[in-house]
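Novice: need a structure here:
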Amino acid sequence: MTARPPLPYDGRHVLVDFHGCAARLDDIGLVKRALRDAARVADATILDLNLHHFGDGQGVTGVALLAESHMSIHTWPEHDYAALDLFLCGRRHDIDAALAVLAEAFAPAEIAKRTIARGYGVAALVE
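Specialist: You can find the predicted model right below:
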């Protein structure tokens, strides 16, 4: 059996921390719109969008299941903090545009971002 050559780079996985968010992180409607808009500008296909609100004044957790992978968010309004996980496969998807939409929606004072290259034959690249 002949070994197949490795597949090329096929995606990016971005882990993001939003600190000092000015937006209402307990607003499930805002979180839903932000995830939908982020997927749209990235040219990704939403298969399902599932969110859970933990109660009055508490956070929201949500995931957009995408044909191209996923986007998720977990919010802590008591700390003005949100943790995001964006993973898109395929070079045609604009993960930076998705992140810009999310940053506009939640208005963080500070953004910490780590990017990991994903795919067969790709050594882990963390920015």
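
Novice: CA only for contacts and neighbour counts going forward, please
Specialist: Fine.

Novice: Quick check: residue 72 touching residue 86?
Specialist: Yes. Between residue 72 and residue 86 there is a contact under C-alpha atoms under 8 Å: 6.5 Å.

Novice: These two: who's more crowded?
Specialist: residue 86 (23 against 19; other C-alpha atoms under 10 Å).

Novice: May I see the buried residues of whichever helix in the chain runs longest?
Specialist: Assignment by DSSP state H gives helix 28-41 as the longest helix of the chain. Buried residues in helix 28-41, counted by 16 or more other C-alpha atoms under 10 Å: 28, 31-32, 34-41.

Novice: could you dump these to CSV with distance to residue 110?
Specialist: Converted to CSV, these look like this (distance: C-alpha to C-alpha, whole Å):
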residue, distance to residue 110
28, 22
31, 18
32, 22
34, 18
35, 19
36, 23
37, 21
38, 19
39, 22
40, 24
41, 22
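
Novice: I have a second one here; can you model it like the first so I can compare?
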Amino acid sequence: MQGLHLTADLYQCHCEAAWLTDASRLGEWCVKAVEASGLQAVNQLFHTFPATPRGPGGVTATVLLAESHVCLHTWPEQRAVTVDVYVCNFGGDHSLKARTLMATMIERFQPEWTEQRSLDRGDGQA
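Specialist: As a prediction, this is how the structure comes out:
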């Protein structure tokens, strides 16, 4: 179960507002970004939450990968996004592809600052 789990919290994103509120647009782009990074999408689910008194609803976008998953959650009222990229490295090391995908995700949202973490998963034992 060896793998790499990357997370990023993106703050004060300067992207177009639609990237934070339009599940279809964001989802389609996520699938293309996954494929461009060399990972394989096997299923997806994109959901826009209803508006609240604080503003438009955010989006959850999840792409299931043959290698594991990528998931984004947006908070348009805060211009914030969380990104989670996890790849298992069974059968090959997908770490570079995961890092490439994360960089693409961050670039899309144009945050003023990010908090990123990287976690090696599993102990490498069969």
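
Novice: Leaving out the residues flanking it, which one is nearest to the most centrally placed residue in structure 1?
Specialist: Centroid check for structure 1 by C-alpha atoms, centre = their mean gives residue 86 as the closest residue, at 2.8 Å. Excluding the flanking residues, the one nearest residue 86 of structure 1 by C-alpha to C-alpha, 6 or more residues apart in numbering is residue 71, at 4.4 Å.

Novice: Whatever helix or strand the one you found lives in vs structure 2, average distance?
Specialist: Element membership for residue 71 of structure 1, per DSSP states H and E: strand 69-76. Taking mean C-alpha distance after the TM-score superposition for structure 1, the mean distance separating strand 69-76 of structure 1 from the aligned residues in structure 2 is 0.4 Å.

Novice: any idea which helix or strand comes after that strand?
Specialist: Counting by DSSP H and E, what follows strand 69-76 of structure 1 is strand 81-89.

Novice: Direction-wise, compare that following strand with strand 69-76 and give the angle.
Specialist: 180 degrees (axes from the mean of the first three to the mean of the last three C-alpha atoms, to 10 degrees).

Novice: Just give me the mean distance for strand 81-89 of structure 1 relative to structure 2.
Specialist: Mean for strand 81-89 of structure 1 is 0.8 Å (mean C-alpha distance after the TM-score superposition for structure 1).

Novice: I'd like the next helix or strand past that strand.
Specialist: Strand 81-89 of structure 1 is succeeded, C-terminally, by helix 95-106 (DSSP H and E).

Novice: quick one on the thing from earlier: any residues touching the strand holding residue 71 of structure 1, and which ones?
Specialist: 25-26, 35, 39, 58-65, 81-89 (C-alpha atoms under 8 Å, 6 or more residues apart in numbering).

Novice: now do 7 Å
Specialist: With contact meaning C-alpha atoms under 7 Å, 6 or more residues apart in numbering, strand 69-76 of structure 1 is reached by 25, 58-65, 81-89.

Novice: Next: stretch 12-20 of structure 2.
Specialist: With C-alpha under 7 Å, 6+ apart as the test, stretch 12-20 of structure 2 has contacts from 26, 58-59, 74-76, 79-80, 108-112.

Novice: Most neighbours among these, which one is it?
Specialist: residue 58 leads these on contacts (other C-alpha under 10 Å) with 27 neighbours.

Novice: Which position in structure 1 pairs with residue 101 of structure 2?
Specialist: Matched to structure 1 by TM-score structural alignment, residue 101 of structure 2 sits across from residue 98.
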